[in-house]
Structure formats: structure tokens, C-alpha cells
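Trainee: What shape does this take:
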Amino acid sequence: MIYPENFEQKIEFYKIRQLVSDYCLSPLGKEKTEQMHFSASFSEVAATLSQADEFVRILREEESFPADHFYDVRPTLRRIRLEGSWMDTETMFQLKRSLQSIHAIVAFFNRPEKDMQYPHLTALAENVVIYPEILKKADTILNDFGEIKDNASSQLAQIRRDLATTMNGISKSLNAILRKAQSEGFVDKDVAPTMRDGRLVIPVNPSYKRKLKGIVHDESASGKTVFIEPSEVVEANNRIRELENDERREIIRILTAFTDYIRPYLPALLESYEFLAQIDFIRAKAKFALLIDAIKPVFEDTQQIDWVQAVHPLLFLALKKQNRKVVPLDITLQDEQRILIISGPNAGGKSVCLKTVGLLQYMLQCGLLIPLRENSKVGIFEKIFIDIGDEQSIENDLSTYSSHLTNMKMFVKNCDGRSLLLIDEFGSGTEPQIGAAIAEALLDRFNQRQAFGVITTHYQNLKHYANEHEGVVNGAMLYDRHQMQPLFKLSIGNPGSSFAVEIARKIGLPEDVIAQASETVGQDYINMDKYLQDIARDKRYWEKKRDEIRRERKRLEELSVKYETGLDEIDTQKKQIIAQAKQQAEQLIAESNALIENTIREIKETNADKERTREARRELSDFKTNIQAGEAKKGDRKHHPKTPQKIIAPSDAPLSQGDAVRLKGQTSVGEIVELSAKKATVAFGMIKSTVEIEKLERVSNNQLKKEKKMSNTRDVIFEKKLAFRQDIDVRGMRGDEALQAVMYFVDDAVQLGIERIRVLHGTGTGALRQIIRDYLRTVPEVSHYGDEHVQFGGAGITVIDLK
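Mentor: Got it, this is the predicted structure:
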């Protein structure tokens, strides 16, 4: 239940509805937006929120979702239920393309992995019936531009061939007549045949109109040109008219036959468009959610409001245009504090706070995502009541306060533990003392009925009631006493001050007036207001200190984790270094022993020849020096063929300036131009980039040559593709010459990945055309070939589609 009837007007939900509607792709979605309504069903709201949330993820993560061709053809589908009716070509084209979209959307959600990713949207698509045969049937009739194909029927194909033949004949006759008339001087040299009333005519100067036999069809607005249909082509033009009428009748017959074909499927097709409407609507809700940074919070089947940094979406969008930020709202309504009494100065944000609660809760229960933080919790209310603004009625002679009391009567009668009350300036509009008393009595009834609510007021007695009764809590819109300006921030737990004296003093009201007013209300009242201000100030101070302590503790915890992680990494690296050193030491000992044994064996074999002994000792000495210098590399032992081939050769030897390298996992090769301890400057062609050394890997000469060769090949192919022309003209060539040229042409096109090419061979005797097509039949890469469209050359050109 929503009260009053103009609830949406009061919270400006109609603006939200329009913003969502603007994101719809078709009337299908806009119609759903108009039908969007408040629901108190937890399962219904949870499902619609989940659908919108899943579509937000699709918009963020998926690039392949089909969102084109959302057409509403339902009016036509309902109209063609009558036998003998048919849909026009444009509507049929829209039907074809929108059915393709429905088919693509269903296929998107029918993929196995999507069932886990988007379960609620997948469930929507499960029962949608798709008729591929309808699409196939439409494809035999319409081309990709929505035009009736020549081969939609054999009769239509014959009519259009006759039309083309007749038009060509008329064109030749007219050109001949025109050339003769131009040579005789009664038609200008730059004149060409034109069309008037569907008939080909020749423009002629009126003074020469009797020189050209025929029918005058029209004259120009200036009267300086008449349009004559030569008598020689009258019959042919009449034939054109007959053929055009035959073409229209055949097209209507084709469309009627297609309409008869789909008529039994109309109920299922209408259901498919209902699915398309839902997808359009859900997509629009998701687009709007992205606009206002809205999410699906934790949604529970209970009455609660536990919102963190909630934002009024319309205020957010308005301030965003001004490069300003809205102050977010933190608010909690739960069993122990169901009703929040908000007090504070005028223009301090009390009404905005109340409207934010009303709008966001209403949006939520209409299935819209709302702008707040992920750690928020939301609930559901069966009834929402609102009393805000001036409701004075001239017709009913009700004052503002009378209207207010009428609303209160409705609230008291119908509210319960599943209700949310939103009341602005509670009790105002009448004499303050009785108004405050009636407001307190009403508040007590609301509390007894366990209702939830947000109520704004200036009355002190309501603040006292909230302090003394369980279920009701005070809240204050904070105000900066020093700057004398509102902070637009809600603080729950303490009542707010109206700051009446301070505001009056800031405005410049005479001090004696302020003093007299203070004396009238009494010092106790003034002191109480000051105490409220001091409490609010102290609370802000200690909250600030608590936040500082919390942030410092968090920083220390992060530092502790960072140092512990660093120590673990150091310990791991230490173990790896020790293990590697042991391995290298063992390898070094083994290689040293082998070298010593080889040296001893050589000395024995040469019978201790002095020269060979000295040479063996020198080899041992060199080996020792290399080890001490850490340079015992494979290249250093080129002159020691009998020593082991590897002493110390790490698999990733240090990089040096001039080395060819590439980023790990990438293919582009560059050269190191500068090198430091941890980073290297690498030139990738004309671009220099500074990269961490550990992200680089050396490229060997063999790899470099291989990749350079591949790069050159790719460059050649790319240049060749740029220079390739998709047409070849073999007119005038002998049969063998033309065939060889076409063979090379087709081979090049296949190699370069060209999808469509054309061969200009002319009509002539048809021999050249036959030779070429006989060859094309033998090429496996040719998927289709045929005549070009009659307007672009017809049988004189063969169009070839390649796989």
C-alpha cells in the first residue's frame, strides 16, 4: 500500500522513471517502464533486483551481448491474425532482424557457463520458443537491405528480367533518338533522358516540341522545357507499367504467403517479443544503475534500513553537472530504533534526508538498484506512507494542518510493523503547543504499532519522547557553529538544535530583540539548546578521534603484515641462494676433479714431458684464476678442448648493453641502450621504454633471425593486401590468357584473405564467361559465384565469394 496517491510526485519518482525510459531501445522497453510498480513481494523484488544486477555485470564485462534491432512489431502481428491480410516489406524486415536478436540473446544465455554467471536472466530465456525456420523463410525472401530478392519466386525473377530487358531497350531507343535530335539542333548537347510520371522522356525546348514526335507529359515550372515521350517508346513504356504492376502483385502474393506461413505461430511470436521487452527494460535499468553508481545491496526479508553512504540519485546527478558532490546519508532503522526523529536548523537537509529514504526504498521495491555502499542492508515494507509539503485543498476547503491531520488519521488506522512512515515537519501548521501535543500522541500510537519511520520536527517534546521511549531515537542534521552553515550530515543518537539565536544573530537581528526573545522563552530553554549543541560538538570531536585511532591502527596492522611478508620472502630467497650455491659448488668440485684427472693422465701419457707439463699446469692456473674472478664461462675455455665444456654458466646470464631482448610473454624485440641495477632502457623501434630487468628475456640470434623473417613476411603480405584490387578486367583477352590471369587473381585473393572479388569479362558470345566459370567450379576455396546485379553490370561480371 502506498499513500497518498501522488506518492511518486512527492518523491519525484516520475523523473527516475523517465531516465530509465530514455535508456530503452524500443517501445517494448518503454512500455515496461510505464508498467514499473511498487511490490511488497520479497521474492518478486529479489528476482527483479538480481536480473538488473546481472545485467550490470553484462554491461561491464561482456562485449558480445546482442543489443541491436529491438523492434516492436506486435501491432502488426496482432493485425495479421485476419485471413487474407499481410505484413508490408518494412515490417517483415523488422520482424526478421528482431527475431535474429531474440535468437542471439537466447543463444547467449543458453551457453553452459552463462547459467552459472547469470542464473536469473538465463531463467527468463529458458522458455522462449525460437523458430529458426521462420528466419530461413524470411531469408529466402528478403536480402540484407530489406529488399525483396529477385529469386523470392520464379515468377518475380521472370518479371524483373523482363523489366531489365525492356528498360535496356527503351534506353537504347531513347539514346538513339536523343543523339539524332542533338545532331539536328533542337535538343541541347548536355541533355539526358529523364523520368516523368514513371515514364522515360526527353527534355526539349518548347519551340522545337513539334520536331519530335511523341506525347508531351509535362513542362518545367519556368515553361522553358517540355518533356516528350517519343512515339517509338510509348509501347515499351506501357509495357514497363504493366510489368511494374505485375511486380507489385507478385510481391503482395509473396508477402501474403509468408504471412499465412507464420500465422499459426503468432501466439509464440508474441511471447518472444514479451521476452525482448523484458530484456530491453532490464538493460535500461542496468544502464541507469551505472549512471548513478547503484548496486544490489544485501536484501533480506525483514523490515530494516541499514544504509551506508546512501545518495539521493536526482541530487547526485544535479550536483554532478556542477562538479559538486552530494553528502551521503548513513541511516539505520531496526527493531530497537524503528522511528527516527530528525531535528536541526531549517535548510539543514532534514527534508532531503526524508526524501532520500522514501525515494530509495520505493526504487528498491520497484526493482531498481540503488546508490549506497556494498556493506549496506535493505529490507522490505508492505506499506509506505508519506506526509510532506503543502496539501491545502481549495476544492475541499482543507487547510495545510487539516490535510496533515487527514493523513495522520490514515496512518494511525493502517500502519503496523511492516509499515514505513515518512513525515516532514511533524505537528506544524497550527498553534505550537497543541500541535506539539497532538504530534506526541500520534508518535506514541505509531510506536505502539511497531511501525518504522523517519520524522522531521522542531518540537522539543518529541525529542524528549525519543530519549525516553524504546523504539524511537533522536537524530540531528549537523551544523557548523563557527562557520554558521549546515553540514548536511545526519548524526543518529542525539537531538539537533535549531540554532535559532545564532542564526538570528548572524543575519543581523538587533541584539535587544534577541535578548528579549531569549528572556521570553526562558534561560532554561536557551541553556538546553546550548547543551544540545555542546553534546553534538563533543560527539563529533570524539568520533573524529576514534576514526583517527582506527586509521592509525589499520596502518600499523598493514605495516606489520608488510614486514612479515618481507621477512618471509627474504627467508625464502636465502634458502634458494644457499641451495643454488651448494649445487654450483658440487658441480665445480666435479669439474675440478675431472680437470685434475685429465691433467694427470696427460702428464703420464707424455712421460712427463717438460713442455706439456708446463702447459697442463698453466691450464690449471688459468682455471683457478677464472674461478676466483667468477668468469669461468664456456667461451673462456675455447682453447682447452680436453677440459669440461661448462664450469660456471648460469642459464640466465646477466644482460648487458646491446643485447636483443623482449618482454616476457610478448613478441616485439628491442635492444638494450642503457642499463642500471634493476632497470633497463630498451629501444623498441623508435620508442624507448624503461623496464624492470626481471620482466625481460634475452632473444638469441637464431630467434632474432627467425622473427625478423616472419616480420618481413607479414609486412609483405600487409603491403600486398593494401595494393590489392578486388576487380580484374579480362575483356579483349584470349581464352588461355584470361584464364591464367583469373587463376593468379583468385590465388592472390585466397592468400590475402579477401572475401569477395569480381571478374569483368563482358557478355559477347559468353565463351569467356563459360571458361572462367568452368575453372571456378574446380576451386575448393570458392564458396559461390554468379552474375552481378543488373544495375552494376549483370551477366557481364562474375561475382566470386571466397571461403
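Trainee: From here on, just use CA atoms for contacts and neighbour counts.
Mentor: Noted.
Trainee: Just checking the distance from stretch 350-360 to the centre of its chain.
Mentor: 30 Å (C-alpha atoms, centre = their mean, to the nearest Å).
Trainee: Now do that stretch: everything it contacts.
Mentor: For stretch 350-360, the external contacting residues (C-alpha atoms under 8 Å, 6 or more residues apart in numbering) are 11-13, 310-312, 329, 342-344, 370, 386, 422-424, 454-456, 477, 490.
Trainee: same thing with stretch 37-55?
Mentor: 117-118, 120-121, 282-283, 285-286, 295-296, 299, 301, 362-369, 380-383.
Trainee: Need the buried ones from the residues you listed selected in ChimeraX.
Mentor: This is how ChimeraX selects the buried members of those, with burial counted by 16 or more other C-alpha atoms under 10 Å:
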select :118,120,121,282,283,285,286,295,296,299,362,363,364,365,366,367,368,369,380,381,382,383
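Trainee: What about the contacts of stretch 37-55, which are in strands?
Mentor: Using DSSP state E, the members of the contacts of stretch 37-55 that fall in strands are 299, 383.
Trainee: now, which of the contacts of stretch 37-55 lie within helices?
Mentor: 117, 120-121, 282-283, 285-286, 362-365 (DSSP state H).
Trainee: Now do the closest residue to C366 other than its chain neighbours: how many residues are near it, please.
Mentor: For C366, ignoring the flanking residues on the chain, the nearest one in space by C-alpha to C-alpha, 6 or more residues apart in numbering is F38 at 4.6 Å. By other C-alpha atoms under 10 Å, 19 other residues sit near F38.
Trainee: my read is F38 is in a strand, agree?
Mentor: No: F38 is assigned coil when assessed by DSSP: H, G, I helix; E, B strand; the rest coil, not a strand.
Trainee: ok, it to T48 distance?
Mentor: 12 Å (C-alpha to C-alpha, to the nearest Å).
Trainee: ditto for S399
Mentor: For S399, the distance to T48 equals 41 Å [C-alpha to C-alpha].
Trainee: For the comparison step, fold the sequence that follows:
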Amino acid sequence: MIERVCRILEYSKMKEKLISFASSSLGKQRVKELMPSFDINQIKDAQERTFEGAKVIRLKGRAPLGGLRDIRPAIKRAEIGGILNEMELLDISSTLHGSRRFKSFVERMVEDEIELTILPDLTSQMVSLQSLEEEINQAIDENGGVLDSASSELRSIRQQIRSHESGIRSKLENITRSSSGSKMLSDAIITIRNDRYVIPVKAEYRGQFGGMVHDQSASGATLFIEPEAVVQINNQLREAKVQEKQEIQRILQELSALVSVEVEELAIIIEIMTEVDFIFAKALYSQAIRGSQPNLNEEGLIKMKKARHPLIPEEEIVPIDVELGGEFSSLVITGPNTGGKTVTLKTVGLLTLMTQSGLHIPCEEGSTAAVFQKIFADIGDEQSIEQSLSTFSSHMTNIVQIMEEVDFQSLVLFDELGAGTDPTEGAALAISILDHVYHVGARVIATTHYSELKGFAYNREGVINASVEFDVETLRPTYRLLMGIPGRSNAFAISRRLGLSDRIIEEAKSHVTEDSNKMEKMITSLEDSRKKAEEDLADTDALRKEAEQIHQELVKEMENLEKEKQKVLQSAEDRAAQSVKKATAEAEKIIAELREIQKNNPAVKDHELIDAKKRLEQSQPSLATGKKKSSPRLSKPNVDKLIPGDEVKVISFDQKGHIVDKISDKEYYVQLGMMKMKVSKNDLLYINRPKAITEKPLTTVRGRDAHVKTELDLRGERYESAMMDVEKYLDDAVLAGYHQVSIIHGKGTGALRKGVQELLKKHSNVQETRVGTQGEGGSGVTIVSLK
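Mentor: I've put the predicted structure just below:
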């Protein structure tokens, strides 16, 4: 059944796109063998591998995967004692070099503190066979030829060959250049026949050179003769070439023996590099389709945001939001032909197959996909001519098989359910089939033209209507999926736009039942309400973005003012320090002069000099830098201690804020605007205590008076302290009545983010988590939904 579903949903076409991103024949073969998995642990692992590959591409660009060859047949032959040829050995060397280069690439990323887990684990299993690679490279050149340096014996033999060839050419050139010899030749050239050097002699001069005839021209006018003068040297050359061939065979046998020793390690390298190529093919494909890693579940919950069909060009596709498996398990989509109903069906089906194949899906981050044990699809007209089945019979044959196998862990896709027969009976069958699948517990999406199914979805708990939008003005579908709203027929509106008279249309309307009219009016009202809500949402979003921009500008301006203030204070401090320094020097000069006077006038006493110096020191200006070192007492003596919620002033910053938490009797966490900072008690000035706050801990207060922000900033904190802060913050947020909060952990090395996310998974008050979107802080923020 899964093979048929993959064919219907064009899974193989998706793989054709994926295969183009593989770097080697090994990776391409792995893609060809790819099929959806039904084990959630395997799927999670495959998804994580794709995610890590995408992370490497994002940070470092394409990984070095060149040089990989399918050497499995070669190493099998070496294992049983076979002799590998030059190209097979060269492929082994190339693969070893490629694997070694990729391993170094991963090691450098780890040294750069890029957080990776899967790739370092894979590469650690590969043993470096650099010595084998060098042995092969020293014996065989890049074109597959055995080098003279492969052995001293081969070098000696080839020197003999070159010497013999030189001697033969010299003798033959003397013949071709001589006046007597040249007139007996058809052409003054030296050529080769049967691996022996010969010259082209005119047939009538055959007996002038002696030797052997090796060939003749097609006309018989020219004979290719090996002159008697070079026969002996040609024989010696022939013997040397036989020796060369034997020596090359010995060298190849020796190298093959070295390969046979490393068969197991070579097999591991091939297996791992095949997996690596496959990982990066998936990652590159994810980048091409702007894919994201979905959240996985086995509860049949699907929440695909801005989902796009990967086989439809991006400039043509309209993203859709699809939700299934929460409050409702069945989705009935209605709307006109060519409106996008079948595309919606295929999008959900193919993206589910891709998810279960370990691939990222073309949706927004934070989308959720379910892992199903069975996937069924009845889409399109697949009637069998051989069986003489009608369209209806063909569909019913498929549906009968589906009904026999469907269970609560299934996803079922029906296209035009009940079509091809009497509308009344077809609609009744469709309702009955949907009821059966619903009661089994499966997740089902069905498209239909029948208006009866609109009422069915409206009146059944766990079933919801959806429709594809149609623009009556342009007479074109918009391909948008509208959840919760059934599709209108639009027949009357389209007919009027095309010019049909109002009289005929009004008469037609009189034949429509009152229930149908009510249904159409209800749908129209729902569509109008939805459009108004979308417009309001767009306006609200624009205002929110404007407010955020103004807020950011104000924060920046405040920071600039604070910097300017500090700059002015520093300048004043520097000027004052210069004045003090100058005054002190002048005072010392005066004291020295007074002492000189004392020598000449004993009446001037020491204590008088000391009093004079003290008065000079007191006359020096005092510096007011804004950084007061005094420790003022609390302005209200009736307050024994500060508690969370107290309004205070941080003296050193001249800023007002409120106490967030107590660290010790001498230190507190204080919230100053967007910043939370650790402040000494001596640097705090008590201002006020809100009436709603008592001496009780902050966690007992609910609502707005709780002074709990909707976000927790952990940046700059130590790991252990951060974990404690998260625990306490979650408790405070739950008691404050928050449904969603943000935890800012930053990107960094990823250790803090990983720790936070592990804690959130285990926390009893956490319903679900997701990574922040671009506007929320991206991967540096985790969004938490609370129970």
C-alpha cells in the first residue's frame, strides 16, 4: 500500500529533486533507496542529522565531499585475493583522501566550538589510512599510469625500453634520410605494426631491405617492413616490454595485498561517507525548498504553517495553513474545480511522507507533523481499462481496501469522495465512509463537491469544514485554504459575471431549497467576518511593528544619552582632577616656602604650618562623578528589609526600578526598564511598597500585580544559576496566570539553550515549546506554552 501511496503523492518526483544534491554515486544510490520510516525514534534521528547538516551549510557553506567513489566491488575482489587494476586503486586513494579531508573539516568546526554531535561521532569511527593512500599515490599517477618510481626494477626496465627505442629510431631515420633509401619508401616516416617499428617500402623494392614484412596497404603498393638491421633491437625491445608488464602486475598485486589488509576499515569509511553524503544532500534540499525541521508526535497532530508543495514552483504556489488532529480529526474541503483542493491534499500527504523520511518540510519554523503507521490515499482517476472498471468502481475498490486496513494510527486522504455516481447516493456513501473512519480514530482529509457534506462537517463534533477561496470578480481561484469555512458553489455569481440575465438567475434561485439558501448566506457571512478579521489583524500587526520600532529607537536614544552623560561626567572629572593636582602642587610649594621662612624666623611654629596645609586641603574642590561611594541608609526607617516588588532607586545609576528577587541580605536582583541586574543593598534607596504586595513571597501573587515579566533573560548567567532561575520563573509565571512566556538564552555555544530545553521538557507546567521566529529572536529564544 505504501508504494502505491508514494506513487500517487509523487514521492519519486520529490526524490528526483533530492538526488541532484548528492555529491557521489554512493549518495545518489542512498537517495534512490529512501522510503518513509514508521519508527518515531528513527525519524527523530534522521531529522536531527538533516538539521546538523543544514547547520554546517549555514555556518561554513558546502562541505568538502569531492573524491568519493564506489569502491565496494574493488575491496571485495581484494578481500578474496584478486588483483586490482590501476583505476580501481586510484579510486581507493581518492576516496581515502576525500574521507580524510572531510574528517579534518569536522575537527576544525569542533575546534571553533561549533556545537555538533552527529558528524563528530560518525567521523570518529573512520580510521585514517594515509599510509595506504600514499603507497598508491607513489605508484600510480592521476591518469592511472604506473610511475617509474613504483619500483627500482620498473625504473631500470623502462630505461632499457627507452634505450632500445632510441636505437631503433636512429637506425630507421638513417634509412629514411639517405638519398638511396628515401626513393624506395612510399613516405619518409617510421611507424609501428604488431608492436614493432617498421618503415613503408614500395612493393618493387621489397628485397632491398631484408627483414620481415608485417603489413601492406590496401592497394598492395606499400609494404610495412621491419629492416633486418633493427630486427635484433626490436626483439630486445619486445622482451623489455614483457618484463615491464610483469613488473607492473607484481606492483599491482602488492598494492592489492595492502588493500586487502584494510578491507574492514575501508568498508566502514564507505558506509560513513555514504551517510555523510546523504545527510548533506538532505540539508542542501532543505535549503533549496526553505525547509524547516517539524515538531514530531504520535498523536496524529498536524499543524503546518505556510505549507508549500515542494514540486510546484515557488512563484506559483500559495502557502496554506493546515491543522488537523487537535479539536477535530476530520477535515472536509469544499470549493470549485481547479481551486486547489487536490493540491492541499497532496501537500499534506507528501509533507508527511517527507517528514517520515527524515527530510525537512517547506513550512514555517514551529510547524508540527505527525508520525503515522499507515498512510492511505485515493486521489485522481486511476480506473483500470483491463478490469473494465468505471471511475466510481475504481475509487470504491481502493476505498474498500482502505476500510479493511485503516486504524487509529492512520492518515487517510480522499479526493472527491463519493464522486462518479448519483449525487444523492454518492453523498450518503461519503458521509457513511467519513463516519466510519472517524469512529476508528484515524485522521482524514476529504475533498468533495457535495453540499450535504458541508452540513455533515458542521454538525459533527470532531469534524471541521474548510474551503479553497474563489475570487468572483476575477473568476479565478486564489488557492488559499480557509479553515472553518465551507466553500460556496458561486454558480449564480459566476453566471452573472459571465453575462447571464438576472431574470434567469432569479428563477434559478427559486428552485433552490430554503436550507441551501440559508447555508449559502451563512457561508457568505463567515467569509465576510473572516476578511474583516484578517484586515483588523493586518492593521494590528502594522501598529505592533510600528510600536516595536519606536520602542527600539527610544531604547537606543536612551543608551546614547547615557553614554553622552558618562562622557560629560568623565570630562568634568578629568578637568577637576587636573585642578586638584595643580592646587596640591601649589600648596606643597607654599608649605616649602613657609618652612624656609621658619628657618629664618623661629617664631613660626610647626602646628601653624600644619594648620595652613589643612586649610589648603579643605579648600580643594570635591569631585561629583555620579558614582557615590557612600552607603546611605534606607529613607524609611520603619522598613527592616526589602522584598520583591518594592520600588527603589539605584543610586549609582540614578535610575528607578523595582526589586525582582533577593540574592542575600546584601544583594538583590533589580529590574531597571528592560534590564535585570544584581545590585548591592548599599546602592539602593527605598521609595515605596505597592499596597498589593505584602511580606509574602512573590509567587503567591496572581495577575498584573505579580510583577512577573513575560520574558526571562538568562544571557550572561552561569549554567547552574540559570537553571534555578528558570525553575522559579516558570512557577511565578504560572501563578501570575500567563499562558505563554519567552526565555532568552542567546545562541552562544548552545550549552545554555540545550540545558533550558531539557529542563522545559521535564517541567510539569510546560505544555509545549518552540524556537522563536525571526521577529521573536530566532534560535536565541525559546517560546514556552504553559498549562
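Trainee: Work out the TM-score between the chains.
Mentor: For this chain pair, the superposition-based TM-score is 0.69 by TM-score structural alignment, normalised by the length of structure 2; 593 aligned residues with a C-alpha RMSD of 3.3 Å.
Trainee: From the contacts of stretch 350-360 of structure 1, list just the buried residues.
Mentor: Judged by 16+ other C-alpha under 10 Å, buried ones among these: 11, 13, 310-312, 329, 342-344, 370, 386, 422-424, 454-456, 477, 490.
Trainee: I'd like to know which of these are part of helices.
Mentor: 11, 13.
Trainee: Strands - which of the buried ones among the contacts of stretch 350-360 of structure 1 land there?
Mentor: Those of these lying in strands (DSSP E): 310, 329, 342-343, 386, 422-423, 454-456, 477, 490.
Trainee: quick check, nearest of these to K624 of structure 1?
Mentor: A310 (74.9 Å; C-alpha to C-alpha).
Trainee: so what secondary structure elements neighbour the longest helix seen in structure 1?
Mentor: Using DSSP H, we find that the single longest helix of structure 1 is helix 523-605. Applying 3 or more C-alpha pairs under 8 Å, 6 or more residues apart in numbering; DSSP states H and E, one finds that helix 523-605 of structure 1 contacts helix 610-629.
Trainee: Which residue numbers in structure 2 does the helix it packs on align to?
Mentor: Following TM-score structural alignment, helix 610-629 of structure 1 has no partner segment in structure 2.
Trainee: Tell me which stretches of the stretch 51-200 of structure 2 form helices.
Mentor: Shown for the stretch 51-200 of structure 2, the helices assigned by DSSP state H, counting those that start in this stretch span residues 72-79, 86-111, 118-123, 130-139, 152-177, 179-182.
Trainee: CSV for those, including distance to E404 of structure 2?
Mentor: Formatted as CSV, these follow (distance: least, C-alpha to C-alpha, whole Å):
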stretch, distance to E404 of structure 2
helix 72-79, 44
helix 86-111, 49
helix 118-123, 41
helix 130-139, 58
helix 152-177, 73
helix 179-182, 93
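Trainee: gap between the longest helix of structure 1 and the chain center?
Mentor: The answer for helix 523-605 of structure 1 is 40 Å, by C-alpha atoms, centre = their mean.
Trainee: ditto for stretch 712-721 of structure 1
Mentor: On C-alpha atoms, centre = their mean, the centre of stretch 712-721 of structure 1 falls 35 Å from the chain's centre.
Trainee: matching residues in structure 2 for it?
Mentor: Under TM-score structural alignment, there's no match for stretch 712-721 of structure 1.
Trainee: now what about that stretch, what contacts it?
Mentor: Here stretch 712-721 of structure 1 has contacts from L752, using C-alpha under 8 Å, 6+ apart.
Trainee: Identify each buried residue in it, please.
Mentor: Buried, per 16+ other C-alpha under 10 Å, within stretch 712-721 of structure 1: K721.
Trainee: cool, stretch 463-471 of structure 1 as well?
Mentor: 463, 465-467, 471.
Trainee: and what of stretch 103-115 of structure 2?
Mentor: 103, 106-107, 109, 114-115.
Trainee: nearest to L266 of structure 2, of those?
Mentor: K103 (14.5 Å).
Trainee: Correct me if wrong: the closest one contacts Q125.
Mentor: No: using C-alpha atoms under 8 Å, K103 of structure 2 is not in contact with Q125; the gap is 10.1 Å.
Trainee: Show the contacting residues for the closest residue to L759 of structure 2 other than its chain neighbours.
Mentor: Leaving aside its chain neighbours, L759 of structure 2 sits nearest to M723 (7.7 Å; criterion: C-alpha to C-alpha, 6+ apart). Counting by C-alpha under 8 Å, 6+ apart, M723 of structure 2 touches 755-756, 759.
Trainee: What remains of those if I keep only buried residues?
Mentor: Buried among the contacts of M723 of structure 2 by 16+ other C-alpha under 10 Å: V756.
Trainee: ok so, going back, got CSV for the buried residues of stretch 103-115 of structure 2, with distance to E133 of structure 2 too?
Mentor: Output for the buried residues of stretch 103-115 of structure 2, formatted as CSV (distance: C-alpha to C-alpha, whole Å):
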residue, distance to E133 of structure 2
K103, 15
V106, 20
E107, 20
M109, 25
I114, 30
E115, 31
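Trainee: what's the farthest-apart pair in the ones in helices among the contacts of stretch 37-55 of structure 1?
Mentor: Q117 and Y362 (27.7 Å).
Trainee: if we can go back for a sec, restricted to helices, list the buried residues of stretch 463-471 of structure 1.
Mentor: Using DSSP H, the buried residues of stretch 463-471 of structure 1 in helices are 463, 465-467.
Trainee: If we only consider these, which is nearest to Q450 of structure 1?
Mentor: A466 (14.2 Å).
Trainee: That closest one contacts G475, doesn't it?
Mentor: No: if you go by C-alpha under 8 Å, A466 of structure 1 and G475 don't touch, sitting 9.5 Å apart.
Trainee: any residues in contact with both of the two?
Mentor: Joint contacts of A466 of structure 1 and G475 (C-alpha under 8 Å, 6+ apart) are I341.
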